[in-house]
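[1] Fold the following.
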Amino acid sequence: MTANTIKVVCSNCNLRELCMPVGLSSEQMDRIDEMVATRRKIKRGGALFRNGEAFTSLYAIRTGFFKTSVATEDGRDQVTGFQMAGEIIGLDGIVNDQHSCDAIALEDAEVCVMPYSKLEELSREVNALQHHVHKVMSREIVREHGVMLLLGSMRAEERLAAFLLNLVQRLHARGFSQSELILRMTREEIGSYLGLKLETVSRTFSKFADDGVIEVKQRHVRILDTHKLQSMINSQQCAA
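    Sure, this is the predicted structure:
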């Protein structure tokens, strides 16, 4: 898993507005291009980083899909999140200078490597970048609060509805359909994330399909009734 030597040019990237601040001058953009020096390719099933590894960089996902997970005391993997193109991954390592979870590619993926020491240095000079990093961190905190709400107070149907709506909203922000998505994760991984058993996830998918809310063909999901999905959720805020 050596770093790819392809030169990254953030200024030409179609995901720039998702993972970088907008409104930078060409000189500031050049500085960021220098900071984000390399890309790294991760094969499906491969680890971008592992729990306990030294933290050196944040990663902007260019293509592909990841899951983050932690090992529970009884040895099971607990999925803590799913990340897609245009999102930043690796923030867990900042607090103790080492990663506290595993980041596994759910499909062949490519990330842009942002060395954290260079990011900190540049953030002191470019206020917009510092503000953006703070926004990314804040979004992560809000996401975790949303997940706690999801796991603490919602029934199975509400959890899955919130999950599907959030996923399709995030994909739509990247130019994909508002109503169709391909699930890169397994039913079991969805269950681990939502605090549900595999059988419950499968049963709830089937119920949604029987009720005409969604259409499911293996990993392909088409949302037929967005309003009905939204009406299942007590809170207006979906977990990320």
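
[2] From here on, just use CA atoms for contacts and neighbour counts.
    Will do.

[3] what residues are up against the residue nearest the centre of the chain?
    Nearest to the geometric centre of the chain sits Q83, at 1.7 Å (C-alpha atoms, centre = their mean). By C-alpha atoms under 8 Å, 6 or more residues apart in numbering, the contact list for Q83 reads I61, F65, F66, K67, T68, I89.

[4] give me that answer again for 6 Å
    Counting by C-alpha atoms under 6 Å, 6 or more residues apart in numbering, Q83 touches F65, F66.

[5] In three-state terms, label it for me.
    At Q83, secondary structure determined by DSSP: H, G, I helix; E, B strand; the rest coil is strand.

[6] now it: how far from L48?
    Distance of Q83 to L48, computed by C-alpha to C-alpha, to the nearest Å: 12 Å.

[7] neighbours of V147, just the number please.
    Residues within reach of V147, counting by other C-alpha atoms under 10 Å, total 21.

[8] and it, that one's in a strand?
    No - counting by three-state DSSP, one finds V147 to be helix, located in no strand.

[9] for the protein, what spans make up the strands?
    For the chain, applying DSSP state E gives strands covering 38-42, 47-49, 57-63, 65-71, 77-84, 88-89, 102-105, 109-115, 180-182, 214-217, 220-223.

[10] Let's see this one next, to set against the first:
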Amino acid sequence: MPSGLSPVDYQRLDAMISSTRFVRRGETLFRSGDPFQSLYALRSGCFKTVVMHREGHEQVTGFHLAAEPLGFDGVSTDRHACDAIALEDSVVCIVPFDLLELLCREVKAVQHHVHRMMCGEIVRESNLMMLLGTMTAEQRVAAFLLNLSTRMKARGYSPAQFVLRMTREEIGSYLGLKIETVSRMFSRLQKAGVIDARGKDVRILDQARLEAV
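    Sure thing, here's the model as predicted:
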């Protein structure tokens, strides 16, 4: 929700987001090529977005946490460009895009909020390109953990201790690394006393050293 809305505008926005959907772990919210009709606000849970290469290889393009948007990939072409798959049982709020566009034209605060979210998606994709093009394997894993830490903190959770909802293989796909390399980088950071990783439970022990990687 954007800040600074009048009670009437809050009611209009709330009425527009009245529909929710439960998505079980492993189920797909939308698929590449599906008609674009709505944006989704992730109320709880976690999703990955993936694209499929011609040879059937899956490429993870993003991980989405609670309170983050899904579906902006469909705005430009009116069709979704990726699959959104739940990594755990999740609940999304459905935001019909035509109603959102109408509200944006009438309420500047909502328009500004949507523009900020869209710009955030652009920055995220730019950061991923930099991550894949300029960083070592260890730096990629460190940057991934720091990014998750920042997002957890923004949502009121511990920035130093969290559970990874994605597998090492999915992390590797996102970072452009083999699963063996991802596991080796986690082990290296753990031996150095920077993190404590036990399965999917991760604790950042030395934030400064992780940033320095």
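
[11] What would you report as the TM-score here?
    In this superposition the chains share a TM-score of 0.99, using TM-score structural alignment, normalised by the length of structure 2; 213 aligned residues with a C-alpha RMSD of 0.6 Å.

[12] what's around the aligned residue in structure 1 for F36 of structure 2, how many residues?
    Aligned against structure 1 by TM-score structural alignment, F36 of structure 2 finds its counterpart in F55. When neighbours are counted by other C-alpha under 10 Å, F55 of structure 1 registers 22.

[13] F55 of structure 1 contacts V95, doesn't it?
    No - the criterion here is C-alpha atoms under 6 Å, and F55 of structure 1 misses it with V95 at 9.4 Å.

[14] How much space separates the match of F36 of structure 2 from I190 of structure 1?
    As judged by C-alpha to C-alpha, F55 of structure 1 and I190 of structure 1 stand 27 Å apart.

[15] just R219 of structure 1 next, same as before
    R219 of structure 1 is 12 Å from I190 of structure 1, where distance means C-alpha to C-alpha.

[16] cool, and T80 of structure 1?
    10 Å.

[17] the more surrounded of the two?
    I190 (21 against 18).

[18] Spatially nearest residue to the more buried one (excluding sequence neighbours)?
    Spatial nearest neighbour of I190 of structure 1, chain neighbours left out: V201 (7.5 Å); criterion: C-alpha to C-alpha, 6 or more residues apart in numbering.

[19] do L189 of structure 2 as well
    I195 (5.9 Å).

[20] Map that neighbour across to structure 1 for me.
    Under the alignment (TM-score structural alignment), I195 of structure 2 maps onto I214.

[21] tell me the contacts of its match?
    Residues in contact with I214 of structure 1 (C-alpha under 6 Å, 6+ apart) are F208, R222, I223, L224.

[22] What does the last one correspond to in structure 2?
    Put plainly, it is L224 of structure 1. With TM-score structural alignment as the criterion, L224 of structure 1 matches L205.

[23] just to revisit the earlier point, can you pull the contacts of the match of F36 of structure 2?
    Listed by C-alpha under 6 Å, 6+ apart, the contact set of F55 of structure 1 reads G93, D97, Q98, H99.

[24] can you pull out the helices in structure 1?
    Per DSSP state H, structure 1 carries helices over the ranges 16-19, 26-35, 116-125, 127-153, 156-172, 187-194, 198-210, 226-231.

[25] by how many degrees do the third one and helix 26-35 diverge?
    The reference is to helix 116-125 of structure 1. Comparing the axes of helix 116-125 of structure 1 and helix 26-35 via axes from the mean of the first three to the mean of the last three C-alpha atoms, to 10 degrees yields an angle of 170 degrees.

[26] which parts of helix 116-125 of structure 1 are buried?
    Neighbour-count burial for helix 116-125 of structure 1 flags Y116, L119, L122, S123 (criterion: 16 or more other C-alpha atoms under 10 Å).
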